[in-house]
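> here is my input; please provide its structure:
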Amino acid sequence: MYPTSFRFHLQSLAYLTITNSSSCVTSLQLEELQWPDGEQEVPISVCSLPCKTGERKKKVKGMPCCWICELCDGYQYQYDETSCRLCAYNMRPNSNRTACQHIPIIKLEWHSPWAIIPVFLAMIGIIATIFVMATFVRYNDTPIVRASGRELSYVLLTGIFLCYIITFLMIAKPDVAVCAFRRIFLGLGMCISYAALLTKTNRIYRIFEQGKQTVTAPRFISPTSQIAITSSLISVQLLGVLVWFAVDPPNTIVDYDEQKTINPMLARGVLKCDITDLQIICSLGYSILLMVTCTIYAIKTRDVPEDFNEAKPIGFTMYTTCIVWLAFIPIFFGTAQSAEKLYIQTTTLTVSMNLSASVALGMLYMPKVYIIIFHPELNVQKRKRSFKAVVTAATMSSRLSQKPSERPNGEAKTELCENPAADPMSEYTP
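The predicted model follows:
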């Protein structure tokens, strides 16, 4: 920059006209002047130019009339000529950084691609579940439905239905009621499903383990006992939810940190329920424990002949479900720091629950519905058998399924299959 005195002399020279004794006029040719750094324009003879909007003046040490213009960056706005201030945590600077404005609030929308896929799966699952339940109610007294353990079947179908319903609660606009229902149903559907399956597998295991030692039927294998055991397992989940309600009542929050980007114009506040990732896992933890326990019993009963019970279909169901949830956990926690956390975690959670429910529905009930509707000739009553006969037949079938070299006394394999869908204890005579 050039001092003010220079500008005064320069302007004087620029407009100075010299008249000599011969009246010859000579003018100063500005275009012929050479300026530093090859500049073509006449330099402005001021120390500092005025700052632009959104910039503050930073004084130059030792030069009280000079300053440097600094942009108010990040989430700062221009408070006055010489200072910038940070906007409140829920606000961002406007386009010219002269004031603050509220950060837009977003939520997972129904039309979002992240929501369309789980909603579609849930709707298909709900329709299929209602169809299966209606079929079972319509043919409630037929052999195949009775052999499936009607009471536990209806409990399991209810749990499957709730696993699909949670999708709509997870995508719905958060409010106190929605957040409360999320806490209740988040783990309840899975808990009901795996409590029923665990009760079934435990029953099968006890029947055939005790059958190896005695012909006396084990305790607590009646339908009433099975419902009581299942209800006890479910009550643990409900008790945990009640404690959660008492300690931390449901509420909604707007999370401004989740999508607070470097560029304030892209910042968004996320409207969501006051539920942390750890609380979600804890809510699902008991259901996962039931699932793992059920899988262990499914492994223990894997050698029980499938001609007599549902052990193998339950086993396949649990193995597949474990794979689904083993894939869910790293995805859920691996995206905790992502700007798309809201979408990825919600979609991953709902899809995992939908897949778990679909696996159980498809493997355990669709084959029975197929027989009921398309092959009613197979849905016939078999003769009742005593507990001793059932266990003896199961033991013989287990032996005959071994390799010839492993069969004691060279036993020959015979056919013992009566009803592939039947549970032996549904027809035994005590």
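
> please count neighbours and contacts with C-alpha atoms only from this point.
Noted.

> how about the helices of the stretch 1-150 of the chain, start to end?
Per DSSP state H, counting those that start in this stretch, the stretch 1-150 of the chain carries helices over the ranges 4-14, 113-138, 143-147, 150-171.

> what's the third one in contact with?
Outside of helix 143-147, the residues that reach it under the criterion CA atoms under 8 Å, 6 or more residues apart in numbering are 136, 139-140, 368, 372, 379-382, 421-424, 426-427.

> can you flag which of these belong to strands?
Using DSSP state E, no member of these sits in strands.

> got a list of what the spatially most central residue of the chain touches?
Residue closest to the average C-alpha location in the chain (CA atoms, centre = their mean): Leu349, at 2.4 Å. By CA under 8 Å, 6+ apart, Leu349 lies in contact with Phe328, Phe332.

> Ala421 now?
Ala421 touches Ile144, Ala147, Ser148, Asp307, Phe308, Asn309, Glu310, Lys368, counting by CA under 8 Å, 6+ apart.

> try it again at 10 Å.
When contacts are counted by CA atoms under 10 Å, 6 or more residues apart in numbering, Ala421 touches 143-145, 147-148, 306-310, 364, 367-368, 371, 378-379.

> one more: Phe8?
Neighbours of Phe8 in contact, by CA under 10 Å, 6+ apart: Ala14, Ser45.

> separation between it and Thr201?
Phe8 sits at a distance of 101 Å from Thr201 (criterion: CA to CA, to the nearest Å).

> packing partners for the biggest helix by length in the chain?
For the chain, the longest helix by residue count, based on DSSP state H, is helix 176-211. Judged by 3 or more CA pairs under 10 Å, 6 or more residues apart in numbering; DSSP states H and E, helix 176-211 is in contact with helix 150-171, helix 223-247, strand 252-259, strand 268-273, helix 277-300, helix 311-334, helix 341-364, helix 387-400.

> now do the shortest one against helix 341-364, angle only.
Translated: strand 268-273. With axes from the mean of the first three to the mean of the last three CA atoms, to 10 degrees applied, the angle from strand 268-273 to helix 341-364 works out at 40 degrees.

> this one as well, want them side by side:
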Amino acid sequence: MRQVVVVFADKMTTGELMRRAKQLDVTHDPRLDRLRRLGTISVQPLVENLSGFDDYMAGLDPLALPLARNPWLAEFWEDTFACALPGAAGGADGRAAGEVAANRADRPACDPTLRLTEQSGYRQQKYLHFVRDATWAFANALNDMHLDLCKGQPGLCSGMQHIEGYTLRQYLSKVHFKDQNNQSFRFLNGSGEGPPRYSILNFQRDKQGGYFWKNVGQYSLTEDGSSNLVLRREEILFKAGGRRDFPTSECGTPCLPHQVKVKKENDLCCWTCRTCGSYQVVRDDYDCEECKPGFLPSPNQRHCMIVPVTFVDYSSPWAVVAMTFAAFGIVVTVLCGLIFAAHASTPVIKASGRELSYLLLVGNLLSFGMTFLIVARPTDATCGLTRFFLGLCYTVCYAAIVTKTNRTSRIFTRRPVKHRTRYTSPQSQLVITAILTSVEVVVNAIWLLYRPPATLVISPTREQRVLICDGLDDSSYLIGLIYPLILIGFCTIYAVKTRKCPGGFNEARYIVFTSYTTCVLWLAFVPLYIAATDHALRTVTLAMSLSLSGLVQLACLFFPKIYVVVFKPEKNTRDAVMAHRSHAFIPTCHSTPVVLINGTSRGVYARCRRGPPLCCRQDISTSSGSDSQGAPAAGAVSSPLRLDFTRFNHITSLRAPVTGSGNVSAASALRRRKHSV
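This next block holds a predicted model:
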């Protein structure tokens, strides 16, 4: 590797260094050394002649000037021209007069015509203008001090008899004047440093074969303190061939805009280029800086740019799928409501509880309608409504189911006939449902007050900035689903308890299936919601879980009844509604009933080890009646063993006189009653 030596020194020091290098045999040929130096760029303090100084020096005549005014001139003159001036006795530097006289004795008298010119070897020093500026700086500082301390009094006043260096420095730092080029001179920021003024030199060879430094530019500061570089590129020559194009560095090539320099080991002047990372920008020549989350580097990796905000709205593909599914559910719910309204007076619809069924349909509409609220652009309003109605729509549905199954369970609970079941009217059922729903309303209201709805922008990845509702990222939305989950548990319990009810009232299978399916949906969607990193997928998961739950409720609780009403009208009768789908409902006697046919009218009775069951009575009387919901009662028949429907809501006792007697009629009545059951 080629070694490069950079010397920061003036010309005289550099020249001495080169002479010492030659003595050490570093450069064998001075001409080769000069050839190597061709094209060198040098930066030196401003090289400029002081105008008028050459004329002043050329006009000096020690024989015509009084030596007392300039005591150094005589000695300088004698040393320069090797002559002796008449009348110059002693040395100005304090040397003894005898010593000076001994040196002058061998010299001829100075010619009166001698002058300091180029022919005599005179040459102005290039940095003499700095001496002029320094002199002017002190002169201006002392003048400003005199104006402040002496108040215009001529001569030195008492305030300037003794000057502190610190005081003089303060005045020096404030001086401001024009130099010989009419450029402003002032010290930088009061630091005592003069303004930077440099000359840019180029080492060249002239046509005669000589070598010289050519001034090709300069650097200085403008009046406002900004940098001013003047470089005459057309005058610069590089290398021996006289090339004017800038040579390529042999130490390291310039780095691209997205690269930084990496210094080589043991070589601080050379470097290699390194590309900044995908999420980094160039901070300076040697360092890369990481962009914050939500920011990406610009194409040239010079600064970080903020990533545009994205959010789920009605135009998102995921949202379109969810809204299509929800719209289908709304249409099906409305059709179910219309069919229920058109057949509201039929036994199947009455047995299902019309008021609570309508309320359940309203809850389903809320579930489907929530999709359009969830996939809307996040705002404080939409976020608050989503948190409030997310659990409320579930609560409305399952509060109605709990109320319905609880009513049926209380009606068919074994208790004495004389105790009538309370709070089974439609108005009572609506009030109970409202009370159950109000718990969720209170929970959501407290939740909204404790944590007001808001939107926030998050950065799940460096390339994304997503606008979401506050709480959607930490699963706190699931708080509103705790109470509906409790209601689902009660639905399952009451569905099991009412599994022995008559067919028109027995919805145990459907309710249990609805509860189980909802739990399965929650077990599938809740982990997916929590584990999803894509917030669009998380939002759509929340919306789809509501729609699927609504469809499950429609399919399990409404479609079977609609199927009977529309396609099987022959089953939409009181007898069919009261029919048992399982013999487990009406408990039979533990011993087989015995019909006594002996010509007497002692009737039919059943021997039960534990007494007569809930549905068996031993009195021989029948009557007809109906409940408030239109549930059919058995017609008057001649039978000593009959069904007791007093456990239904508002079902009157079957009490009527026996229309006939005899063993044959009693046996036939028992067979008919058995088939009707």
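
> quick TM-score on the pair, please.
The TM-score (TM-score structural alignment, normalised by the length of structure 1) is 0.75; 367 aligned residues with a CA RMSD of 3.5 Å.

> by neighbours, which of the contacts of helix 143-147 of structure 1 wins?
Pro424 (26 neighbours; other CA atoms under 10 Å).

> the residue lying closest to it once chain neighbours are set aside: neighbouring residues, count only.
For Pro424 of structure 1, ignoring the flanking residues on the chain, the nearest one in space by CA to CA, 6 or more residues apart in numbering is Phe308 at 5.2 Å. As a burial measure, Phe308 of structure 1 scores 25 neighbours (other CA under 10 Å).

> and Met370 of structure 2, what does it touch?
323, 326, 364, 376, 385-386, 389-390, 393, 542-544, 546-547.

> which residue lines up with it in structure 1?
Under the alignment (TM-score structural alignment), Met370 of structure 2 maps onto Ile166 of structure 1.

> repeat for Arg465 of structure 2
So Arg465 of structure 2 corresponds to Gly269, using TM-score structural alignment.

> so that match touches His102, yeah?
Yes - using CA atoms under 10 Å, Gly269 of structure 1 is in contact with His102, at 9.4 Å.

> about what we covered before: out of the contacts of helix 143-147 of structure 1, which sit inside helices?
Those of the contacts of helix 143-147 of structure 1 lying in helices (DSSP H): Phe136, Lys368, Ile372.

> nearest spatial neighbour of the first one, skipping sequence neighbours?
If the residues on either side of it in the chain are set aside, Phe136 of structure 1 comes closest to Val145, at 6.4 Å by CA to CA, 6+ apart.

> then the last one?
In space, not counting the residues next to it along the chain, Ile372 of structure 1 is nearest to Asn379; the distance is 6.3 Å by CA to CA, 6+ apart.

> tell me who's in contact with the corresponding residue of structure 2 for Thr82 of structure 1.
Correspondence of Thr82 of structure 1 to structure 2, assessed by TM-score structural alignment: Tyr286. With contact taken as CA under 10 Å, 6+ apart, Tyr286 of structure 2 is in contact with Gln259, Val260, Lys261, Val262, Lys263, Trp271, Cys273, Arg274.

> which of those are buried?
Using 16 or more other CA atoms under 10 Å as the burial test, those include Gln259, Val260, Lys261, Trp271, Cys273, Arg274 as buried.

> return the distance of the counterpart of Pro297 of structure 2 in structure 1 relative to Gln76 of structure 1.
Mapped onto structure 1 by TM-score structural alignment, Pro297 of structure 2 lines up with Pro93. According to CA to CA, Pro93 of structure 1 and Gln76 of structure 1 sit 6 Å apart.

> quick check: neighbours shared by those two?
In contact with both Pro93 of structure 1 and Gln76: Gly54, Arg85, Leu86, Cys87, Ala99, Cys100, Pro264, using CA under 10 Å, 6+ apart.

> turn those into TSV, columns for distance to Ile227 of structure 1.
As requested, the shared contacts of Pro93 and Gln76 of structure 1 are exported to TSV (distance: CA to CA, whole Å):
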residue	distance to Ile227 of structure 1
Gly54	70
Arg85	64
Leu86	61
Cys87	58
Ala99	64
Cys100	60
Pro264	56
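
> alignment lookup: Ile296 of structure 1 to structure 2.
Using TM-score structural alignment, Ile296 of structure 1 sits opposite Ile493 in structure 2.

> secondary structure element holding Arg302 of structure 1?
Counting by DSSP states H and E, no helix or strand carries Arg302 of structure 1.

> burial measure for it, as a count.
18.

> which other helices and strands contact the longest strand seen in structure 2?
Looking across structure 2 with DSSP E, the single longest strand is strand 211-221. Packing partners of strand 211-221 of structure 2 (3+ CA pairs under 10 Å, 6+ apart): helix 30-37, strand 41-45, strand 198-205, strand 227-231.

> can you pull the buried residues of that strand?
Result for strand 211-221 of structure 2 [16+ other CA under 10 Å]: buried residues Trp213, Lys214, Asn215, Val216, Gly217, Gln218, Tyr219, Ser220, Leu221.

> cheers, nothing more for now.
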